[in-house]
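Engineer: Using only what follows, build the 3D model:
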Amino acid sequence: MEDELIDSARLSLSRKSQLPGKGFFYPDSLDEDYAEERVKEAVEDADVVVVADTDADGLGCVALVREMYDAALDVASFEESVAERVERWESEAPAEDEDDSGEDGDEDEEAPRSRVALVGAGPYSLDDALERVAEYAPDGIDAYVCDLCPDDYRWIADELDALVAKAASVSWYDHHQWDDETMQAVRDAGVELVVGESDEECSTDVTLRSLDHEFDDRWQELAAVTRDHDLWIKEDDRSDDLSDYAYWVNPEEYVTVVGAYGVDLPPIVEQFIELRRVEKQQLIDAALSRAEMKRVGPWTVGVTYGRCSQNEVAEGLRERGADAAVVVKPAGSASIRGSDDFEHAHEVAGQVNGGGHPKAAGCKPDIYDDMLDYAHHWTTNGATTKRVILAAFERVAEDVEAEAEAETDRDDDEDEGVETER
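Structural biologist: The predicted model follows:
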């Protein structure tokens, strides 16, 4: 396959919105080999390892741990890299590896490494990350897991046991919804686990209050602004800056810059963010133009497709009257966002190979058997995925209705009991 066929920078906006980034077309085996090598390089000489989600919340946790261990990297080289990118964006167009899929910036093998190593992971790669850290990190490290929740403890049981055996300590800080059985299993494995209230704290909050260190006020502010976006409070404009910046750049850059400046990002970073937002808004508009409103049970569900910023698209759908929003991505996954009138996003996602929070969840239906299925997905704007997720909404609606009827019956029985006693 010719490189230009998967080069997003060469696509029109419409096609870019409908197709996944070029990383999608790399075989998993290559990605796994590359990821394993990167983890080995990062952790083999480290004193501390943090396995974290690579959004602003997870990376905020990493910045806190580095601050506690006095292990932040020098910010100057990252600022120089941002300045070079700004110059390219202003003078021409983004380079081939700079599209909306994230992680602009250099991954130079000679780049400095912190003795607090960062290992990025997601819910579906957590087992691999734990296994690699256990294999390549030195004996006696301090290990942290941040902003991640295992969907099923069995998936990580062996890997977590291996890490606990290797490390001097393992601490886990999160704010997602955990079931009691999984929490107990992680603690029984020898892990210090702290889980905050998912609708009140972000993981940066949890990490900040859990680490045995006196942090100054700028870290309190970082946690508050991160929470503003992660919990979709949306009262502080700076939270969008943090979220976008974390999504668009190499995790090491975000951790270093935020560690140095907190929420008051330097002017060159603000300039970079503003340049990138031009295309971001165009992709949001394209997704909103494809949206449909569906009535499912008591809810209006806005459904759309596209490579875009799902939170902003979800907000646009809510402004059009949606109680819940579904944004299907070209890579096959989907984001589900709720509202005050819909707090069942995690239940819907749980029906289709996913999970999350009551108002924010994600999933990837297990419906893609070969590339023809993906070709159909791209050319129909995710028709099959939309149908599968809407069916999950219908099942959740039935469950909610059944629970409401059962509650009414219980209330009636209680009233009848009172009447009988009289």
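Engineer: contacts and neighbour counts: CA atoms only from here.
Structural biologist: OK.
Engineer: count of neighbours near residue 111?
Structural biologist: Residues within reach of residue 111, counting by other C-alpha atoms under 10 Å, total 10.
Engineer: Specify the local secondary structure of it.
Structural biologist: Here residue 111 is coil, with the state taken from DSSP: H, G, I helix; E, B strand; the rest coil.
Engineer: How about residue 302?
Structural biologist: Taking three-state DSSP as the rule, one finds residue 302 in the strand state.
Engineer: Now do it against residue 294, distance only.
Structural biologist: Here residue 302 is placed at a distance of 6 Å from residue 294 (C-alpha to C-alpha, to the nearest Å).
Engineer: ok, now residue 216?
Structural biologist: Taking C-alpha to C-alpha, one finds residue 216 at 48 Å from residue 294.
Engineer: Look at those two and report which has more neighbours.
Structural biologist: Comparing residue 216 with residue 294 by other C-alpha under 10 Å, the one with more neighbours is residue 294, at 14 against 8.
Engineer: Wasn't that one part of a strand?
Structural biologist: Yes. Under three-state DSSP, residue 294 falls within a strand.
Engineer: quick one, strands of the stretch 201-350 of the chain?
Structural biologist: 292-296, 299-305, 324-328, 334-337 (DSSP state E, counting those that start in this stretch).
Engineer: For the comparison step, fold the sequence that follows:
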Amino acid sequence: MDDSLIDDDSLSLSRKSRLPGKGFFYPDSLDEEYAEERTREAVEGAEAVIVADADADGLGAVALIREARDAALAVAPFETELTARVRDDGAETGADVSVDVDGEDAADPAEDGENEARAESPVALVAASPHSLGEALERVAEHLEPDADVYVCDLCPDSVETVAASLESVASRAGAVRWFDHHQWDEDVAAAVRERGVDLVVGDSDEECTTDVTLRSLDYDFPERFAELAAVTRDHDLWLNEDPRSADLADYAYWSSPEEYVAVVGAYGADLPEAATEYVEYRRVEKRALVDRAVDRAEFTQVGPWTVGVTYGRCSQNEVADALREQGADASVVVKPAGSASLRGSESFERCHEVAALVNGGGHPKAAGCKPDIYDDMLDYAHHWTTEGATTKRVILAAFERVAEAAGAGDADEEGIDTER
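Structural biologist: Just a heads-up that it's a prediction; the model follows:
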């Protein structure tokens, strides 16, 4: 394939909005080989390993653990690279290494991390997603030093089966395994994880983010900036949007490498240095344009008592959801070119996790994600791109209808109505 066909820099904004990032087009086998190599390099010789979601919340927890274990990387080399990016009008000095579980904006595996070869902490970081957690733990177990500690942060397994074998392998080799999270756990899954010797702490998903959970779970006297980092991360992760710094953290985590983000927030907390905020503002120019495209495409439909806004595009789902809510949506669905979808709720709709669970996903009452299992070959994806996610939209709206029916039946039962007639 001609590289120019998947090169974002050569695409118009309209086409970029409709197509996934170039990482989507790399085969899983290449990703697996690369993940194996990077895990081995990070884990071998490490005194501890953190397996974490690579968003602001998961990486905030990583910063806390490294601080508590005196394993933070020096921030100066990252600041030098960051300043160079801003000075060059935002041009990348290395690959865009945003981590996206569906390859929406993933970097070229051949380039990712070139600038970080010199950055090694005795507490290794392995990025993972809920869908890849079992594989990530398996790779960690293979290379883990005997009696090294393992942490898992901001990740909730889809089922016991997806992590059982790999978690047992990790637990049998590790000195200790601690798991910090705030998602809504199935009681049987939580019990099964604890039965394998894991110290699992799950916070209230309506009150805490994983950075909060980690802060209160580690026996360490943290400097004040870490408490503030947890509070601002919570503001974004729980979709409170009361502190403007939380959007900066979320965007910076997405547009920087995990190691850079962890080093910078570990040193500065929630108040990012000027070079980081300038870089974020530069990247937001295109981000806002992609958000506008998605908002313009949105359609609204009534499902039961709820107005659902549905759209398509490569974009920031939170900003799109905010705009759709302002236009009257109780819930929003943002279908991505890679085939996944983000669901966002409101005060009048707190069932996103229920909808997502019906279409191969999960999450929180007001924020969830899913990827319907409807893509059998590239023709299905071609149809997805050319119809702007028509099939995916239909499947997800059908899930909304099932949730509405269940909610209606529940209300009827509470009122003593015979729903069998």
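Engineer: With both chains overlaid, what TM-score comes out?
Structural biologist: The TM-score (TM-score structural alignment, normalised by the length of structure 2) is 0.95; 409 aligned residues with a C-alpha RMSD of 1.7 Å.
Engineer: what residue lies at the spatial centre of structure 1?
Structural biologist: Among the residues of structure 1, the one closest to the centroid is residue 55, at 5.2 Å (C-alpha atoms, centre = their mean).
Engineer: Contacts only, for that one.
Structural biologist: Applying C-alpha atoms under 8 Å, 6 or more residues apart in numbering, we find residue 55 of structure 1 in contact with 243, 246-247.
Engineer: now residue 159 of structure 2
Structural biologist: residue 189.
Engineer: Could you measure from it over to residue 15 of structure 2?
Structural biologist: If you go by C-alpha to C-alpha, the gap between residue 159 of structure 2 and residue 15 of structure 2 works out to 37 Å.
Engineer: re the thing from before, figure out which of the strands of the stretch 201-350 of structure 1 is closest to residue 35 of structure 1.
Structural biologist: For the strands of the stretch 201-350 of structure 1, proximity to residue 35 of structure 1 was assessed by C-alpha to C-alpha; strand 334-337 is nearest, at 23.7 Å.
Engineer: Kindly name the residues of structure 2 that line up with that closest one.
Structural biologist: Mapped onto structure 2 using TM-score structural alignment, strand 334-337 of structure 1 spans residues 341-344.
Engineer: Mean per-residue distance, the matching stretch versus structure 1.
Structural biologist: Stretch 341-344 of structure 2, aligned to structure 1 and superposed, deviates on average by 0.3 Å (mean C-alpha distance after the TM-score superposition for structure 1).
Engineer: Which elements pack onto the longest helix anywhere in structure 1?
Structural biologist: Longest helix of structure 1, by residue count under DSSP state H: helix 383-421. Secondary-structure packing of helix 383-421 of structure 1 (3 or more C-alpha pairs under 8 Å, 6 or more residues apart in numbering; DSSP states H and E): strand 292-296, helix 345-351, helix 371-379.
Engineer: can I get those in TSV with distance to residue 391 of structure 1?
Structural biologist: Below are these laid out as TSV (distance: least, C-alpha to C-alpha, whole Å):
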stretch	distance to residue 391 of structure 1
strand 292-296	9
helix 345-351	9
helix 371-379	17
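Engineer: what about the helices in the stretch 51-200 of structure 1?
Structural biologist: For the stretch 51-200 of structure 1, helices defined by DSSP state H, counting those that start in this stretch occupy the ranges 56-68, 76-91, 126-136, 157-166, 180-188.
Engineer: buried set for the longest one?
Structural biologist: By neighbour count, with 16 or more other C-alpha atoms under 10 Å as the criterion, the buried positions of helix 76-91 of structure 1 are 78-79, 82-83, 85-86, 89.
Engineer: do the fourth one as well
Structural biologist: Neighbour counts over helix 157-166 of structure 1 (16+ other C-alpha under 10 Å) mark 157, 159-166 as buried.
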